[in-house]
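> Structure, please.
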Amino acid sequence: MVPKIETAHLEGLITFLSVARLGRYTAAAKSLGVNHSTVSRRVADLEKALGGKVLARGPHGWELTELGSRAMAAAEQAERSLQELSSLTHGGDDLRLNGIVRIAAPDAFTFFVAIPALADLQIREPGLGIEVITATQQVRQRRSGVDIEVVIGEPTVNKAVTHKVLSYRLCLYATKEYLERMGTPTTIADLADHRINYYIETALQVDELDLGARRIPAYREGISSTSVFAHVASTLAGAGIGLLPDYVATDPRLIRILPDEYLHEVSYWAVIREENIRNASVRACLKAMVEESQAEKFRLRSVAGMRPAEGG
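All right, here's what the predicted structure looks like:
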């Protein structure tokens, strides 16, 4: 029997598109609001109609086959057609964004950059759903079920588009009360007598952040945490010297120390799989975060914690 494509396979095309972008049936099911078995059945029905496999399980999740790569154009066209119909229901001519975009990003980036940018985008695009997972880690080679990964340090990953979003600096900060109690270090060697509030060494998976700590020859561990906000809170509480991102150190009680001896430059990069970059909603989220990172208020925020220690 000759395979036959019918209008009933439209759901299969949209479901296939979601799996291709997210790399996982479970993530696609959640995005579409259906269960795993429904996703599996729709993809199987589509493959039967097309006469071949459109997806194959790879080491990093579900990947496109040669037939799947050719079917992507039709699936994306079907998605655009549905979006155009959705725009008509809103009484406008502009193509409206919809669907759910999943983003994984470090907690400080999420708070200062992603949320302000994405909140504004969602106000303008009420049909757009956004989920943000906070994670400070290296880019995952395995398909992770997210549309955009924001990682620290330039990533190396296959079949993905990378985009540099923001550069910042790790600097040393302390409160006036701490410096009065423990003394102000005048050289980086003096840090051997001080506690540093930073990441838990055994839990740190990001080379650029690990290098930031290793540039300090010797120090005592203060309150270690997987959260940048815990580093800030520990420093404000006088638990030690904080190794903090400059754009996070906005509290006027934080005084930068050793500005001429210690500075470690780091950058955020966005990673988007090739299948996802063609998604208008994903592109809009990336654009919003990039624009937020370049805004004047963000540059001012980056400078706010750069007050050097007095008398030292």
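
> Please make it C-alpha for all contacts and neighbour counts, starting now.
Will do.

> for the longest strand seen in the chain, packing partners?
Ranked by number of residues, the top strand in the chain under DSSP state E is strand 160-174. Here strand 160-174 touches helix 228-236, strand 241-245, strand 255-257, strand 264-273, helix 280-293, going by 3 or more Cα pairs under 8 Å, 6 or more residues apart in numbering; DSSP states H and E.

> By residue count, tell me the biggest helix in the protein.
helix 66-89 (DSSP state H).

> this one next, for a side-by-side:
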Amino acid sequence: MPSRIQPNHLEGMITFLTVARLGRYTAAAHALGVNHSTVSRRIADLEKALGGKVLARGADGWEITDLGTRALPEAERAERALAGLSSLADGTTSPQLRGIVNIAAPDAFTSCIAIPPLAALQRREPRLRLEILTATQQLRQRRAGIDIEVVIGEPVVNRAVTRKLTDYHLRLYATREYLDAAGTPTCVEDLAQHRLNYYIETALQVDELDLGIRRIPDYRYGISSTSVFAHISATLAGSGIGLLPDFAIDDPRLVPVLAEEFSHAASYWAVVRDENYRNPAVRACLAALAAGKPSQPTP
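Purely as a prediction, here's the structure:
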């Protein structure tokens, strides 16, 4: 028989909401500033009071049960009430965004597109904390501890909000010194005589990026890396021709190669699980990412 809800269950509601968004007890504990056992105890107390499970262990983290789905709006209402009380205590006129928002995004997108609008948001919302994991990989159906995941190519995912952020192109670049020494390609087939700086073939998990390199029939391996900035550095160092995102090129030492013949279109998309999208801080970060504009490459 369920127990009567007590005031001390407010902590349990906020803890439940945090686990629902992050998918892991450990991630929730970090966000709330408590230990794993405290999270577990609060959830257990809340479930005892409600007379059922609000969370169930899934293959990739904790999932919300039917009871949890019904309890979620009440937990969010409690969160908004606490935010309002905090605003009164701070002397502000409206609730401020607070807490940690975890974002996973490719390194070039993070540095060249995401950081400026996110920094502007954080200046407006000083209580908002942002953590960004740079990774270029396939979308995971559920990625524990991540509120917003930025991927390359349109994602196919269930129970999530997706939003297109921006288009860009992969193009070929090299230094003038390299081209003077190794020769300037006049067609895509000429790339067979040149080294190409790009991702590690065995580590390339993104279809859009794989399709880009497959459009080049033959080439020699240059310096391969999981980092776009390593590709750029290798190309600047004269190790070969780089297959690079156009928005990340702002160094006049890099000149386009086969500009009229080769260009591969790609796009960045954001994915937010439904329960995370209900978090005002996450929605604010998503809006900031959507407002970010790629820097223009130097001619």
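
> What's the TM-score once they're superposed?
Taking TM-score structural alignment, normalised by the length of structure 2 as the basis, the two superposed chains have a TM-score of 0.98; 299 aligned residues with a Cα RMSD of 1.1 Å.

> and the longest strand of structure 1 with helix 228-236, angle?
Here the directions of strand 160-174 of structure 1 and helix 228-236 differ by 10 degrees (axes from the mean of the first three to the mean of the last three Cα atoms, to 10 degrees).

> Give me the buried positions along strand 160-174 of structure 1.
Neighbour-count burial for strand 160-174 of structure 1, with 16 or more other Cα atoms under 10 Å as criterion, is recorded at Val161, Thr162, Lys164, Val165, Leu166, Tyr168, Arg169, Leu170, Cys171, Leu172, Tyr173, Ala174.

> OK, contacts around the third one?
To tie it back to what came earlier, the one meant is Lys164 of structure 1. Glu154, Ser267, Tyr268, Trp269, Ala270 (Cα atoms under 8 Å, 6 or more residues apart in numbering).

> of all the buried residues of strand 160-174 of structure 1, which comes closest to Leu258 of structure 1?
Each of those was scored against Leu258 of structure 1 by Cα to Cα, and Leu172 proved nearest at 7.0 Å.

> still on that earlier bit, how about CSV for the helices and strands packed on strand 160-174 of structure 1, with distance to Lys30 of structure 1 added?
CSV is the format used below for these (distance: least, Cα to Cα, whole Å):
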stretch, distance to Lys30 of structure 1
helix 228-236, 30
strand 241-245, 34
strand 255-257, 45
strand 264-273, 19
helix 280-293, 17
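
> Out of these, flag the one nearest Val54 of structure 1.
Judging these by Cα to Cα, what sits closest to Val54 of structure 1 is strand 264-273, at 17.1 Å.

> just checking, what packs against the closest one?
So strand 264-273 of structure 1, by 3+ Cα pairs under 8 Å, 6+ apart, packs with strand 148-152, strand 160-174, helix 207-214.

> quick one: the second one to chain centroid distance?
So that's strand 160-174 of structure 1. Relative to its parent chain, strand 160-174 of structure 1 has a centroid offset of 12 Å by Cα atoms, centre = their mean, to the nearest Å.

> now swap in stretch 182-200 of structure 1 and tell me
For stretch 182-200 of structure 1, the distance to the chain centre is 31 Å (Cα atoms, centre = their mean).

> got the buried residues for it?
Thr184, Pro185, Ile188, Leu191, His194, Arg195, Ile196, Asn197, Tyr198, Tyr199, Ile200.

> Out of these, which comes closest to Gly99 of structure 1?
Tyr199 (35.2 Å).

> helix/strand/coil for that closest one?
Under the three-state scheme (DSSP: H, G, I helix; E, B strand; the rest coil), Tyr199 of structure 1 adopts coil.
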